[in-house]
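Participant: what shape does this take:
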Amino acid sequence: MVCQRQPLCGLRPFGHWRTQTFIAGLRCHGLTAPWIVDAPLNSRIFETWIDTQLAPTLSPGDVVILDNVGFHKSEKAEQLVRATDAWLLFLPPHSPDLNPHRNGVLKAQGALTKASRQKLRCDNPCARRYHRSLLCH
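Facilitator: Purely as a prediction, here's the structure:
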């Protein structure tokens, strides 16, 4: 069989493959302050999210639990949270079992992966042969 180069059709988020970050707060009753950023997360973006999205949803006495990634330890972010009379609590280093949002993230990633595979079209037999990990119709 002679394989000709043909594009492999599939879904791409927002039409590109750049990094996108979804950030949200997790409460007992669900997500709060969801936000999608078309860039990897850093201190400036995190502080903007706290200021514009999370802080307006906080009530006095709320606890914001964070892991130990460097930009979570921003002084500005701490000031923004404390200005709402909420407070910060950092998880111990390397504590995936205490990080409840991780399970939610894994479930969401699994659902998105499953949905994208179901909609993927593999018309090219060469693509099917070399991309066995993809679910092809």
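Participant: from here on, just use CA atoms for contacts and neighbour counts.
Facilitator: OK.
Participant: can you map out the helices along this protein?
Facilitator: Using DSSP state H, the helices of the chain run over 43-49, 75-82, 101-119, 125-130.
Participant: centroid residue for this protein?
Facilitator: residue 22 (3.5 Å; CA atoms, centre = their mean).
Participant: now for it: which residues touch it?
Facilitator: 34, 35, 36, 37 (CA atoms under 8 Å, 6 or more residues apart in numbering).
Participant: how far away is the third one from residue 21?
Facilitator: This means residue 36. Between residue 36 and residue 21 the computed distance is 6 Å (CA to CA, to the nearest Å).
Participant: what residues are up against residue 47?
Facilitator: 74, 76, 77.
Participant: just to check, the first one is in contact with residue 43?
Facilitator: If I follow you right, that is residue 74. Yes: Residue 74 lies in contact with residue 43 (CA atoms under 8 Å); the separation is 6.8 Å.
Participant: one more to put side by side:
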Amino acid sequence: MLDGPINGQAFVAWVEQFLAPELRAGGIVVMDNLSVHKVAGVSAAIEGAGAALRYLPPCSPAARISTRLSRCLPS
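Facilitator: All right, here's what the predicted structure looks like:
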């Protein structure tokens, strides 16, 4: 457990130790554009497990639930 913000080194360790062992060949991991998601080692660990890594577009209103909900709610 970390107390405070995560850094790239800690995130890579988490991906290697916890996420990658749970992945299946052909799986897809989707991440946002947080800088720690793009440090060296993240994609290698995921792809080494046989999964693909995809990033959300920098501005993805369709992925934001608040945007979708606001369309359904009265003004």
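Participant: quick check: TM-score for this pair?
Facilitator: The TM-score (TM-score structural alignment, normalised by the length of structure 2) is 0.76; 66 aligned residues with a CA RMSD of 2.0 Å.
Participant: aligned to residue 63 of structure 2, what sits in structure 1?
Facilitator: Using TM-score structural alignment as the criterion, residue 63 of structure 2 maps onto residue 98 of structure 1.
Participant: next: residue 37 of structure 2.
Facilitator: Per TM-score structural alignment, residue 37 of structure 2 is aligned with residue 72.
Participant: name the nearest residue to that match, ignoring sequence neighbours.
Facilitator: residue 66 (6.7 Å; CA to CA, 6 or more residues apart in numbering).
Participant: next, count neighbours for the one you found.
Facilitator: Here the number of neighbours of residue 66 of structure 1 (other CA atoms under 10 Å) works out to 15.
Participant: and it, how far from residue 111 of structure 1?
Facilitator: 25 Å.
Participant: what's the answer for residue 61 of structure 1, then?
Facilitator: Residue 61 of structure 1 is 34 Å from residue 111 of structure 1, by CA to CA.
Participant: chain center to stretch 31-48 of structure 2: distance?
Facilitator: Here the centre of stretch 31-48 of structure 2 is set off from its chain's centre by 8 Å, with CA atoms, centre = their mean, to the nearest Å.
Participant: can you list the buried residues in it?
Facilitator: 36, 37, 38, 41, 42, 43, 44, 45, 46, 47 (16 or more other CA atoms under 10 Å).
Participant: stretch 45-65 of structure 1 now?
Facilitator: So stretch 45-65 of structure 1, judged by 16+ other CA under 10 Å, has buried residues 46, 47, 49, 50, 51, 53, 54, 55, 58, 63, 64.
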